[in-house]
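**Q** next come a sequence and a model predicted from it.
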Amino acid sequence: MLLSQALDTLHSFSPDNLSTLSELLDPKLIEECLQDTGTVTLRKRRLPMELMVWSVVGMALFRNSPMSQVVNQLDIVLPGKRPFVAPSAVVQARQRLGVEPVKAVFEKTQALWRDKTPSPHWNGLTLLGVDGVVWRTPDTPENSQAFARTGTKTTTSDYPQLRMVCQMELTSHLVVSSAFDCISNSEVTLTAELIDKTPDHSLTIFDKGFYALGLLHRWQKTGEERHWMIPLKKGARYEVLRKISSGHELVELPISPQARTKWSDAPATMTARLITKMVNGKRVQILTSMTDPKRYPAADIVDLYAHRWEIELGYREMKQHLLHSQLTVRSKKPDTVKQELWGVLLAYNLLRFLMGQMAYSLKGVEPYQISFKGAAIYLISQLQMLPMVSPGNIPRVIGQIIGIAAAFVLPIRRERHYPRAVKRRPQKYAVRRPRKKNASQLN
């Protein structure tokens, strides 16, 4: 039985905790995405396009296995004279599949996940975070031509790199949208691609590196109640329109002519709310589009900014736990590199959705309180065995997944007692140091 067929049998099994898994993994959804992107199989192949989507997801789920083994391991090869397929056939099938179908599957599935996964709100707003991350690609001529390298006047990076910007729901860690391109593109440029995909009635928390008033103005004017929050830039100019209370002001910020040229709809000035608070002896200033002090209390806003670190933890889960700290992607051509990254986001959302269902089966547990590393190892092993389970036993297997949820609940997070710092990466081998010359050797 194929993996997609095994998952499709979940249509007949709909407990409250996992009623949407079949909707997410329905093969009909993948076929719909293939049709929408114009990707069709003209003749019968052993690796049809609808099943190759799962191979791209499997690249992330089974990071340490070669691609040909992933295809055979997931049992997505149609019957033929040989039980296995050649590695070259897998490469050709991925090239025929392209980037757009995998991207379309990601976008449709994340919408299903968010609609079916309950997420806490703050004053009627969904908490979202936006931040950037860098991926390395293999040093091939194609990747070197398509992607740039970071460096200084004297040195450059050893690998071509991509810059990715993601928008993440901060309680479930589900990736809502993403944009990535050559490392030479700035995070602000890529973030502009996420504006139209941002859900209404949401609050997006930005890092200080995203301070661009033209971007923030367009963000809040597109859609309904799309609010933002960001630290005030050091040395930023503003005029106080009204002082609401101590450390709480309504301000007007000028938008530079250069910014108005880049952002054609940007006005000369924009109004925002500035909140100042002392946190551990440090003065913190937060700028936000939530100008209504009655609906959005100032006492909660500064503390709310600490939730921005959830997206940093999400990137750590992708790179360290899901991909086993193998920071260079597998693919050797630009299109398959992008295809692989969409597969990573899709695989991460798949695991995070299951962990969300595990968390909500327990009382008082949020999805971010589930250990990603421990739960991911368990869930991947269960997905790997699912094709060999008879359809009648699949509800029992799914019930076991939900039943073991309590074993992956993390303890309460402790406050940081040491400053943040970049630490030296541990070395596998001892470093040889030069011997000190004594006086007799000098003579």
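**A** Done, it's in.
**Q** from here on, just use CA atoms for contacts and neighbour counts.
**A** Will do.
**Q** which of the three states applies to G129?
**A** strand (DSSP: H, G, I helix; E, B strand; the rest coil).
**Q** got the contact list for it?
**A** For G129, the contact set (Cα atoms under 8 Å, 6 or more residues apart in numbering) comprises 167-170, 204-206, 308, 310-311.
**Q** same check, this time on R226
**A** R226 sits in contact with 198-204, 219-220, where contact means Cα under 8 Å, 6+ apart.
**Q** switch to 6 Å and redo it
**A** 200-202, 220 (Cα atoms under 6 Å, 6 or more residues apart in numbering).
**Q** L127: which of these is nearest?
**A** Proximity of those to L127 was ranked by Cα to Cα; the top entry is S202 with 6.1 Å.
**Q** was I right about that closest one contacting G124?
**A** No - judged on Cα atoms under 6 Å, S202 makes no contact with G124 at a distance of 7.9 Å.
**Q** neighbour count winner among those two?
**A** S202 (22 against 13; other Cα atoms under 10 Å).
**Q** center of the protein, which residue is that?
**A** V175 (4.5 Å; Cα atoms, centre = their mean).
**Q** please tell me how far it sits from L346.
**A** 9 Å (Cα to Cα, to the nearest Å).
**Q** repeat for K44
**A** Taking Cα to Cα, one finds K44 at 26 Å from L346.
**Q** give me the more crowded residue out of those two.
**A** Each of K44 and L346 has its neighbours counted (other Cα under 10 Å); L346 has more, 25 against 8.
**Q** comparison target below:
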Amino acid sequence: MDQSVISRAVSVAGGRFAPGHLGELTQQVPFEMVDAVLEETCRTQRRVRALPSRVVVYLLLAGCLFAELGYTQVWHRVAAGLGGLPAAVPTASAMTQARRRLGPAPLRELFFLLRGPATGGARWRGLLVCAIDGTIMTVADSEANLAVYSRQRGGKNGPSGYPMLRLLVLVSCGTRTVIDAVFSPVSKGETTCAPALLASLHAGMILLADRNFGAGLLAAQIAGTRADFLIRVRSGNCSPKLPVLSRCGDGSWLSRFGGIPVRVIDAEITVTTSTGHATSGCRLITTLLDPARYPAPEIAALYRERWEVESAYFELKSTILGGRVLRARTPGGIDQEVYALLVTYQVLRTAIADAAGTVPGTDPDRASFTVALNAARDQVILAAGVLAGPTADLTGTIGRLVLASLMPGRRLRISPRVVKRAMSRYNARGKVDRATRKPTIAITILDAPLTPGDEP
């Protein structure tokens, strides 16, 4: 019988530091960077234990790649490709103690170093397009967590079964990389948390946000960063006062909101599919005041890019976590785990953006996040690509697999907005239509409303 012998060289750190790697993603989070944040946060070990601090950092990041596994099984995977090198076999208790010794500070500083828009972020008329939004994540139901993270209040079915935290992120829409993030107990609202992210805004950016962020004080704070914004606001009886100060030729008008000048765009959006059509209104406010340079129909179409932040949350909560509850049973462990998740997501997204950038004209939207995640997992198990080779390889194995599996250009599809996972199984009775359909979308800009001083 024919036989094949496959031999390969594995380059990792020496001694007890050998299991401290993240496969090819280690090049995005190199040893020197991890050692620097450990020294800055005073978490470098005083003596080299079986689990040095650097190894624990990589173990936490690998735990995000293998979110369905306990840390003991994660350890087996980071040690699997070491090619017979002697490696410790720590107990679950030892890993728990090591994570507590490390604390959340090194992961937080690591995220601060890696956050920011990747090269190739989408620009609209010279402005970097960003979006802000919040989501809710469930944490382990322990007494320690309940002291900080409360359950979400419910209706007749009672509060949520698990404590929850609110995560708020600022993403670059073109690459879905995280520019900044903040999280808090679910009892704090999105507009309360949002000011913590404003330091990451600057001139040359346009921020997209939904109706929850349509508050005058927050709009003024965003404008104070010199970044532009495009925010949807409520209409009807609950709409903010937006008096017509001056009319623009495209149907929009100039007004004031939160003490700053804004331009108001009333759009009527008609969505037509094979099953019929539906029309709804959308009122937008923006600091882009020049109608000649920024036409109202194009601004209304730009607002759809806000959904990129929802896609980023789907990748984080469904693709990486698989809808699971966060593991940690203490508030400090929750901080540590959330920052580890953000770092892991960011390096995966950066690897995708780097790969797309090597092929001019390739939209990062066509790259499969699932392919990148599974390729990264394989590289961890093989302990492959831990150290960069003698020649620069911007694509890498992960990038090549992503480029070989590019999805078709994004099609314009819609699906009914329905509850995917009801709080109670009794709420999900009946057949739910989740089919997607190809639509045509028509945007009509409505003229500014008449005011008492206008001629009839």
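**A** Perfect, I can see it now. If you're wondering where the values come from, they're calculated on a predicted model, not measured in any experiment.
**Q** ok, the counterpart of L326 of the second structure in the first structure - contacts?
**A** Correspondence of L326 of the second structure to the first structure, assessed by TM-score structural alignment: V329. Shown in contact with V329 of the first structure (Cα under 6 Å, 6+ apart): T137.
**Q** next one: V329 of the first structure from F180 of the first structure, what distance?
**A** Distance from V329 of the first structure to F180 of the first structure, by Cα to Cα: 14 Å.
**Q** what of V397 of the first structure?
**A** 37 Å.
**Q** looking at these two now, which is surrounded by more residues?
**A** F180 (23 against 16).
**Q** make sure the more buried one is actually in contact with R163.
**A** Yes - with contacts counted by Cα under 6 Å, F180 of the first structure reaches R163, the gap being 5.4 Å.
**Q** strands - which of the contacts of G129 of the first structure land there?
**A** Among the contacts of G129 of the first structure, the members found in strands (DSSP state E) are 167-169, 204-206.
**Q** farthest pair in the residues you listed?
**A** E169 and F206 (12.8 Å).
**Q** which parts of the stretch 51-200 of the first structure are strands?
**A** For the stretch 51-200 of the first structure, the strands defined by DSSP state E, counting those that start in this stretch occupy 121-122, 125-136, 161-169, 175-182.
**Q** how about JSON lines for those strands, with distance to K233 of the first structure added?
**A** Shown next, in JSON lines, are the strands of the stretch 51-200 of the first structure (distance: least, Cα to Cα, whole Å):
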{"stretch": "strand 121-122", "distance to K233 of the first structure": "25"}
{"stretch": "strand 125-136", "distance to K233 of the first structure": "17"}
{"stretch": "strand 161-169", "distance to K233 of the first structure": "20"}
{"stretch": "strand 175-182", "distance to K233 of the first structure": "25"}
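**Q** looking at these, which is nearest to H321 of the first structure?
**A** Closest among the strands of the stretch 51-200 of the first structure, using Cα to Cα: strand 125-136, at 15.2 Å.
**Q** the closest one vs the second structure, average offset?
**A** Strand 125-136 of the first structure, aligned to the second structure and superposed, deviates on average by 0.7 Å (mean Cα distance after the TM-score superposition for the first structure).
**Q** where in the second structure does that strand fall?
**A** Going by TM-score structural alignment: strand 125-136 of the first structure matches residues 127-138.
**Q** would you mark the buried spots in the longest helix anywhere in the first structure?
**A** Longest helix in the first structure, counting residues (DSSP state H): helix 334-360. Buried residues in helix 334-360 of the first structure, counted by 16 or more other Cα atoms under 10 Å: 334-360.
**Q** quick one, what contacts the equivalent of N64 of the first structure over in the second structure?
**A** Residue correspondence, TM-score structural alignment: N64 of the first structure in this structure matches E68 in the second structure. Shown in contact with E68 of the second structure (Cα under 6 Å, 6+ apart): no residues.
**Q** ok, so what distance separates E68 of the second structure from G249 of the second structure?
**A** 56 Å.
**Q** same check, this time on D228 of the second structure
**A** 21 Å.
**Q** which of these two has more neighbours?
**A** Ranked by neighbour count (other Cα under 10 Å), D228 of the second structure and G249 place D228 first, with 24 against 12.
**Q** what is the neighbour count of the residue lying closest to the more buried one once chain neighbours are set aside?
**A** Closest residue to D228 of the second structure apart from its sequence neighbours, by Cα to Cα, 6 or more residues apart in numbering: I206 at 4.6 Å. I206 of the second structure: 24 surrounding residues under other Cα under 10 Å.
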